[in-house]
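Engineer: Give me the fold of what follows.
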Amino acid sequence: MARHLILSANANPLEGGQGLNLYHMIEGSRGSFEVSVFCRRDCTDVNTHVVPDARFSNLINRTPIIRRLRDWQALISDSHFDRYVSARLTTTDVFQGVTGQCAESIRKAQKLGCGTLLDVVTTHIEDFGEEQRRECIRFGVRPSINRGLRRRIQREYENADLIRVMSKRAQQTFLDRGFTDGRVRVVTPPLEFEEFPEAKFDEPKFRVSFVGLIEPWKGFHYLIEAFNSLNLPDSELILWGGSGSRPANRYLQEQMARNPAIVVRPVEVRSLGYGEVYAKSSVLVHPSLADGFGYVVAEAMASGIPVIVTDKTGAADLIVDGQNGYIVPPRDSEAIRDRLENLANNPGLLREMGRAARETARSLTFEKFRQQYVSCLDALSA
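Structural biologist: Okay, the predicted model is just below:
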């Protein structure tokens, strides 16, 4: 008898980290479950329920003072999505939702007798929220998570049968708060290895890249501090991504005015091409202060360049310090600078670590992901 899975994610397939994660879940469950999806855009070859925007979303987008309240935008959008899904949820073997977006849907699914899987793409909310709050205070930026959303997420933690996280480091933030490893399962994201051209290290400059959302909790400012203190000739720092906050944008403009070697390129990396971003970089730095995984780290490694990450980044699970990259403490500009200087002055080491990084990324197969993921689904549908 066929088993059924309902996936829900307030995202578009293949857009951003959540969209890529949704795509992996759809593909990973094929052949084991009949899948239906609630999301923001139609999915190819899958029964899809497209969730419309809330009626007042256009008003929010047209009103500057509300548009800047990003925490309330997130809460309103995720709550609307959850209510829509909950009202249309039917009996299934397993219901899976994304953290912050499924508090009502999990309760409804359990009333229907379904197993429930909560997909957590960050660290534990108390860990993530505290790190975010600390950096947002420095910049005078509102955090993206307020008390209302935090309470929703805590209810999801309490009610879900199983919780999926992306890394052992993310899992540890749950274990530290009394959860068991039987209930919090690690399912590491896969990588389409063939999509990533290998770096040749033939660019005229030593290029340091940052890829992702340019916001305080991503730690980009610690990288800028490190780069400014290097004073390396023929070097550049490119930040691939965009910022949604005025203070972060002002900071970036000030830094670029002081140092022309710092460049911001607000592009979508997948659209531009991985070869244009990673394969033309010398090293990727991911100085995040709380990250459940960090797709960009694995993508850079697949492209054959070393990575420098903090021990608050889930993808640090992939790093053997000093062999395929470096792991540094969070908020440590000096540690980042020292590693960058070492790589810039040792081109042989740069290439050697890049080759080792690529071999590590080769192990992130879809089959390994599928086995871990379906094991969670099997436990809920037995």
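Engineer: CA only for contacts and neighbour counts going forward, please
Structural biologist: Noted.
Engineer: ends of stretch 41-57, how far apart?
Structural biologist: 17 Å (Cα to Cα, to the nearest Å).
Engineer: Repeat that for stretch 171-188.
Structural biologist: 11 Å.
Engineer: What residues of it count as buried?
Structural biologist: Under the neighbour-count criterion of 16 or more other Cα atoms under 10 Å, stretch 171-188 has Q171, Q172, T173, F174, F179, R183, V184, R185, V186, V187, T188 buried.
Engineer: Next step: these restricted to strands.
Structural biologist: The strands, defined by DSSP state E, take in V184, R185, V186 from the buried residues of stretch 171-188.
Engineer: Mind putting those residues into TSV with distance to H221?
Structural biologist: Formatted as TSV, these follow (distance: Cα to Cα, whole Å):
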residue	distance to H221
V184	32
R185	33
V186	30
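Engineer: Of the residues you listed, which is the nearest to R55?
Structural biologist: Closest approach between those and R55, by Cα to Cα: V184, at 36.0 Å.
Engineer: what about that closest one, distance to G241?
Structural biologist: In terms of Cα to Cα, V184 sits 31 Å off from G241.
Engineer: Tally up the residues packed near Y157, please.
Structural biologist: 23 (other Cα atoms under 10 Å).
Engineer: Distance check, the residue nearest to Y23 when sequence neighbours are not counted against V187.
Structural biologist: Among residues not flanking Y23 along the chain, P13 sits closest, at 5.6 Å (Cα to Cα, 6 or more residues apart in numbering). Distance, P13 to V187, by Cα to Cα: 19 Å.
Engineer: follow-up on the earlier one: hmm, the residue nearest to Y23 is touching L20, no?
Structural biologist: Yes: contact criterion Cα atoms under 8 Å: P13 and L20 qualify, at 6.2 Å.
Engineer: So the two - more neighbours on which side?
Structural biologist: With neighbours defined as other Cα under 10 Å, P13 and L20 compare such that P13 has more, 22 against 16.
Engineer: ok, the more buried one - contacts?
Structural biologist: G19, L20, L22, Y23, C39, R41, C43 (Cα atoms under 8 Å, 6 or more residues apart in numbering).
Engineer: Which of these fall in strands?
Structural biologist: C39.
Engineer: could you redo the contacts of P13 as a markdown table and give each row distance to C102?
Structural biologist: Converted to a markdown table, the contacts of P13 look like this (distance: Cα to Cα, whole Å):
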| residue | distance to C102 |
| --- | --- |
| G19 | 16 |
| L20 | 19 |
| L22 | 15 |
| Y23 | 18 |
| C39 | 12 |
| R41 | 18 |
| C43 | 20 |
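Engineer: and the spatially closest residue to Y84 that is not a sequence neighbour, how far is that from N345?
Structural biologist: In space, and not counting its chain neighbours, Y84 is closest to V51: 7.1 Å by Cα to Cα, 6+ apart. Distance, V51 to N345, by Cα to Cα: 52 Å.
Engineer: Now the second one, please; I'll put the structures next to each other:
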Amino acid sequence: MKITLTCNTGLGTGGQGVCLANAAVGLSKLADLTVYCSGVEKPQTHFPVNPLGYSRWSKRLLATPVLRRRHDLAVLLSDLRFDHQVSKQLQSQPCDLIMGVAGQTNLSFKTAKAKGAKTWLYCLNNYLPFMQQQIQQEMKSLNDPTVATMNPMMLHRFSGECQQADLIVVLSEVAKQSFVKAGFASEKVAVLTPFVDTNRFRPIPKTDSVFRVLYVGTIEPRKGITYLVDAFLKANIPESELLIVGGTSTRALRIFMEKTLNKHSQIKQEFWDFSSADPTEIFGKSSVLVLPSVEDGFGLVALEAMACGLPVIVTSQCGAADVVDNGVNGFVVPPRDSQTMADKLVYLAENTAKCLEMGKSARNVAEAQTQARYQDNLSKIFKHQGLLN
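Structural biologist: Okay, the predicted model is just below:
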């Protein structure tokens, strides 16, 4: 069987790229796999990887001062180019199954289906219209009309992909339920939980007494950073620090971060490239990771933090809630509820032994999310779809 996996990102780069790499390794063990991704460098793999470059129009738009705030248009142009390139390749390549990331594969699906191939939509977020609703709600609270959102054409393309898809593959039960609530049949949506490298992400002894709250990720509207800052200030924990690792995606959030950092010395911002840096340097000096997302298909950083022995606080609209046993290895809180988030921070700060115990439980859960378990789940999906005996 010939399988094509497509994603408009670099293999192993960022959360999306890591999920792509997970899928690539799993699929390559079941069939003859070819991967199409963005970029120009070919990673060393035992299966063919074809980087298709970048969209020069997208780059030009982002480099133009008047237009650079149209991030939605830049993403759309990039995805359209990528989809066109993959479709062109598929016209001359054999393909029995294509698994393509949502928003990036509408034309490729049409080409593959014309050749008789099965089509699997790989959705790394919740149901995209639900995601759009959450972003629009944040637009109002941030009072920023330039906030990053999804272009209407992207949503239209996504609708077409869903109609063409024989199966929709998501990262969490949380994400699956967002599709089911939108009217999709439960059997059309399969959950494939990501795994984490527990050798690279591992616990190390914390060397100071600061109760350090950690956030890792792009500071974008759907990630809920404003609620975390509010929760941290409400908690008012002695000898504490909020460490935010990542850059901002919008003007309003950049201004918010500048004002926050200037006003509160115990809130800090750092920038790390975890593709090359040792992640334990950040996770190892932290007490808890908080992922306050108002929408997140999974939030792989939560599982990475758990592998490093940290309890985590995530929202009920974050897919990582699937691996959080409330009160055992972390807490699941309602989205946009900064007071509940603050209460959990205070509890962990005042109960050091319990915090450490929860961190050990978190590590155990991360160790259970192995590549072998991922492979077994993927094989079960193939069997259920009649693609494997």
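Engineer: And the TM-score between these chains?
Structural biologist: The TM-score (TM-score structural alignment, normalised by the length of structure 1) is 0.96; 380 aligned residues with a Cα RMSD of 1.4 Å.
Engineer: of all the buried residues of stretch 171-188 of structure 1, which comes closest to L5 of structure 1?
Structural biologist: V187 (17.2 Å).
Engineer: how much space is there between that closest one and I125 of structure 1?
Structural biologist: For V187 of structure 1 relative to I125 of structure 1 (Cα to Cα), the value is 18 Å.
Engineer: repeat for L59 of structure 1
Structural biologist: 29 Å.
Engineer: Please say which of these two ends up with more neighbours.
Structural biologist: Under the criterion of other Cα under 10 Å, the comparison of L59 of structure 1 against I125 puts I125 first, with 22 against 12.
Engineer: quick one on the thing from earlier: am I right that the residue nearest to Y84 of structure 1 is in contact with F81?
Structural biologist: Yes: V51 of structure 1 is in contact with F81 according to Cα under 8 Å; the separation is 6.7 Å.
Engineer: K29 of structure 2 pairs with which position in structure 1?
Structural biologist: Mapped onto structure 1 by TM-score structural alignment, K29 of structure 2 lines up with G31.
Engineer: name the element its match belongs to?
Structural biologist: Here G31 of structure 1, judged by DSSP states H and E, is contained in no helix and no strand.
Engineer: Tell me how many other residues surround the residue nearest to Y84 of structure 1.
Structural biologist: Neighbours of V51 of structure 1 (other Cα under 10 Å): 21.
Engineer: same check, this time on D337 of structure 2
Structural biologist: 15.
Engineer: how about the strands in structure 2?
Structural biologist: 2-7, 32-37, 49-51, 97-101, 118-123, 167-170, 189-191, 211-216, 240-245, 267-270, 288-291, 312-315, 330-333.
Engineer: how big's the offset between the third one and structure 1?
Structural biologist: Here strand 49-51 of structure 2, set against structure 1 after superposition, deviates by a mean of 2.3 Å using mean Cα distance after the TM-score superposition for structure 1.
Engineer: how close does the aligned partner of I244 of structure 2 in structure 1 sit to A357 of structure 1?
Structural biologist: Matched to structure 1 by TM-score structural alignment, I244 of structure 2 sits across from L239. Between L239 of structure 1 and A357 of structure 1 the distance is 21 Å, computed by Cα to Cα.
Engineer: Which one's more surrounded, those two?
Structural biologist: A357 (27 against 24).
Engineer: rewinding a little: run the contacts of P13 of structure 1 past structure 2 and keep the common ones.
Structural biologist: Retained contacts for those in structure 2, judged by both residues aligned by TM-score structural alignment, their matches' Cα atoms under 8 Å, are G19, L20, L22, Y23, C39, C43.
Engineer: Now render those residues as JSON lines, adding distance to M301 of structure 1.
Structural biologist: Below are the kept ones among the contacts of P13 of structure 1 laid out as JSON lines (distance: Cα to Cα, whole Å):
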{"residue": "G19", "distance to M301 of structure 1": "21"}
{"residue": "L20", "distance to M301 of structure 1": "18"}
{"residue": "L22", "distance to M301 of structure 1": "22"}
{"residue": "Y23", "distance to M301 of structure 1": "21"}
{"residue": "C39", "distance to M301 of structure 1": "30"}
{"residue": "C43", "distance to M301 of structure 1": "29"}
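Engineer: Could you check how far the aligned partner of G12 of structure 2 in structure 1 is from Y23 of structure 1?
Structural biologist: Counting by TM-score structural alignment, G12 of structure 2 corresponds to L14 in structure 1. Going from L14 of structure 1 to Y23 of structure 1 by Cα to Cα gives 6 Å.
Engineer: Please apply the same query to W72 of structure 1.
Structural biologist: For W72 of structure 1 relative to Y23 of structure 1 (Cα to Cα), the value is 27 Å.
Engineer: same deal with D291 of structure 1?
Structural biologist: Distance from D291 of structure 1 to Y23 of structure 1, by Cα to Cα: 20 Å.
Engineer: So the two - more neighbours on which side?
Structural biologist: Using other Cα under 10 Å as the criterion, D291 of structure 1 and Y23 rank with D291 on top: 28 against 16.
Engineer: List the residues that contact the more buried one.
Structural biologist: Per Cα under 8 Å, 6+ apart, neighbours of D291 of structure 1: T122, T123, F128, A170, K312, T313, G314.
Engineer: Can you pick out the most distant pair from those residues?
Structural biologist: F128 and G314 (12.0 Å).
Engineer: out of these two, which sits in the busier spot?
Structural biologist: Applying other Cα under 10 Å to F128 of structure 1 and G314 shows that G314 carries more neighbours, namely 28 against 20.
Engineer: Structure 2: which residue goes with that one?
Structural biologist: Per TM-score structural alignment, G314 of structure 1 is aligned with G319.
Engineer: again with E126 of structure 1
Structural biologist: By TM-score structural alignment, E126 of structure 1 lines up with P129.
Engineer: Now do the same contact list for the closest residue to that match other than its chain neighbours.
Structural biologist: Among residues not flanking P129 of structure 2 along the chain, L155 sits closest, at 7.1 Å (Cα to Cα, 6+ apart). By Cα under 8 Å, 6+ apart, the residues touching L155 of structure 2 are G103, L128, P129.
Engineer: is it true that F38 of structure 1 touches A9?
Structural biologist: Yes: F38 of structure 1 lies in contact with A9 (Cα under 8 Å); the separation is 6.4 Å.
Engineer: Overlap in contacts, the two.
Structural biologist: Common neighbours of F38 of structure 1 and A9 (Cα under 8 Å, 6+ apart) do not exist.
Engineer: ok, back up a step: just the contacts of P13 of structure 1 now: which is nearest V320 of structure 1?
Structural biologist: L20 (25.7 Å).
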